[in-house]
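Chemist: structural data only, the sequence is not supplied:
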């Protein structure tokens, strides 16, 4: 967890520095940008603190070892369907939902059933038919 801790620590420093620079260049007349950057820094500090606190309590992972090999990571990564078309349909349906947020709510209402159908199809893909488990 050392890499993640360092990454979020750097993001914290970056957000605070950029928030201060933003505030100086806008003469603190437009506070929303600086507040947003400071809140981003606060959330990054929160995550970095959690990762640091958790990293102290657990053993080193293989990715924390500079000499670690890919084979050191054990366990099953899960089953991923090599021929599923459902992610394509779900992505297209969610793209229509995002378009509907910009164009009009009527398009969102038309796309939501397709999102539900694609999600259900993807989840229950292997429960019937030729490839049932």
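Modeler: Structure received. Here the structure is a predicted model, which is why all the values come from computation and not from measurement.
Chemist: going forward, measure contacts between C-alpha atoms and count neighbours the same way
Modeler: Noted.
Chemist: for the top helix by length along the chain, name the packing helices and strands.
Modeler: Using DSSP state H to assign secondary structure, the helix with the most residues in the chain is helix 31-57. Here helix 31-57 is seen to pack against helix 2-25 when contacts are counted using 3 or more Cα pairs under 8 Å, 6 or more residues apart in numbering; DSSP states H and E.
Chemist: another one to put next to it:
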């Protein structure tokens, strides 16, 4: 996890340099700065920095894995990775609600009146999925 953090932090530095270069390069006295690309690059920098910081911070609190050992084999990282829900319809509900919410930005904010309940139902169902029904823990 430590190596992935370094990779993302290095990528963040590169994207920041590209964002500054792009912002200066597209800046002209006639048209002003090109805001969409510059903003997207600065947001990509922030995303890489957040992920890199999280991975670097988490790497200090957990044991180092096979990815941090340069002498490790691929098979050293095999085994159980965690528990994942075997089947769930809740991500589909969240995806439909999220798609409606983003369509609300395009077509009108009124569409949020239908998307927010769908998102809340999907989120509530996903959080409490293992507290009810056939997946209920005994």
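Modeler: Sure thing, it's come through. None of the values given here were measured: they were computed from a predicted structure.
Chemist: can you give me the TM-score here?
Modeler: Aligned and superposed, the two chains score 0.67 in TM-score terms (TM-score structural alignment, normalised by the length of the first structure); 133 aligned residues with a Cα RMSD of 3.8 Å.
Chemist: counterpart of whatever helix or strand comes next after the longest helix of the first structure in the second structure, which residues?
Modeler: Past helix 31-57 of the first structure, further along toward the C-terminus, the next helix or strand under DSSP states H and E is helix 86-103. Per TM-score structural alignment, the counterpart of helix 86-103 of the first structure in the second structure is residues 90-107.
Chemist: average gap between the matching stretch and the first structure?
Modeler: When the first structure is overlaid, stretch 90-107 of the second structure sits 1.1 Å from its aligned residues on average, using mean Cα distance after the TM-score superposition for the first structure.
Chemist: residues touching that stretch, excluding its own?
Modeler: The set of residues that contact stretch 90-107 of the second structure without belonging to it, under Cα atoms under 8 Å, 6 or more residues apart in numbering, is 110-112, 114-119, 121-123, 125-126.
Chemist: that stretch: which residues count as buried?
Modeler: Under the neighbour-count criterion of 16 or more other Cα atoms under 10 Å, stretch 90-107 of the second structure has 90, 93, 94, 96, 97, 98, 100, 101, 102, 104 buried.
Chemist: still on that earlier bit, filter the contacts of stretch 90-107 of the second structure down to just the ones in helices.
Modeler: Counting by DSSP H, the part of these found in helices is 112, 114, 115, 116, 117, 118, 119, 121, 122, 123, 125, 126.
Chemist: buried members of those residues into ChimeraX, please.
Modeler: Restricted to buried positions by 16+ other Cα under 10 Å, the ChimeraX selection for these reads:
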select :112,115,116,118,119,122,123,125,126
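Chemist: just the ones in helices among the contacts of stretch 90-107 of the second structure now: which is nearest residue 60 of the second structure?
Modeler: residue 126 (30.1 Å; Cα to Cα).
Chemist: leaving out chain neighbours, which residue sits closest to the alignment partner in the first structure of that closest one?
Modeler: Residue correspondence to the first structure (TM-score structural alignment): residue 126 of the second structure is matched to residue 122. Nearest-residue entry for residue 122 of the first structure: residue 86, 5.2 Å, with adjacent residues in sequence omitted and distances by Cα to Cα, 6 or more residues apart in numbering.
Chemist: and residue 11 of the second structure, what does it touch?
Modeler: Counting by Cα under 8 Å, 6+ apart, residue 11 of the second structure makes contact with 45, 48.
Chemist: next one: it from residue 4 of the second structure, what distance?
Modeler: Distance from residue 11 of the second structure to residue 4 of the second structure, counting by Cα to Cα, to the nearest Å: 10 Å.
Chemist: what's the counterpart of residue 136 of the second structure in the first structure?
Modeler: That one, residue 136 of the second structure, aligns with residue 132 by TM-score structural alignment.
Chemist: quick check: closest non-adjacent residue to its match.
Modeler: Spatial nearest neighbour of residue 132 of the first structure, chain neighbours left out: residue 126 (4.6 Å); criterion: Cα to Cα, 6+ apart.
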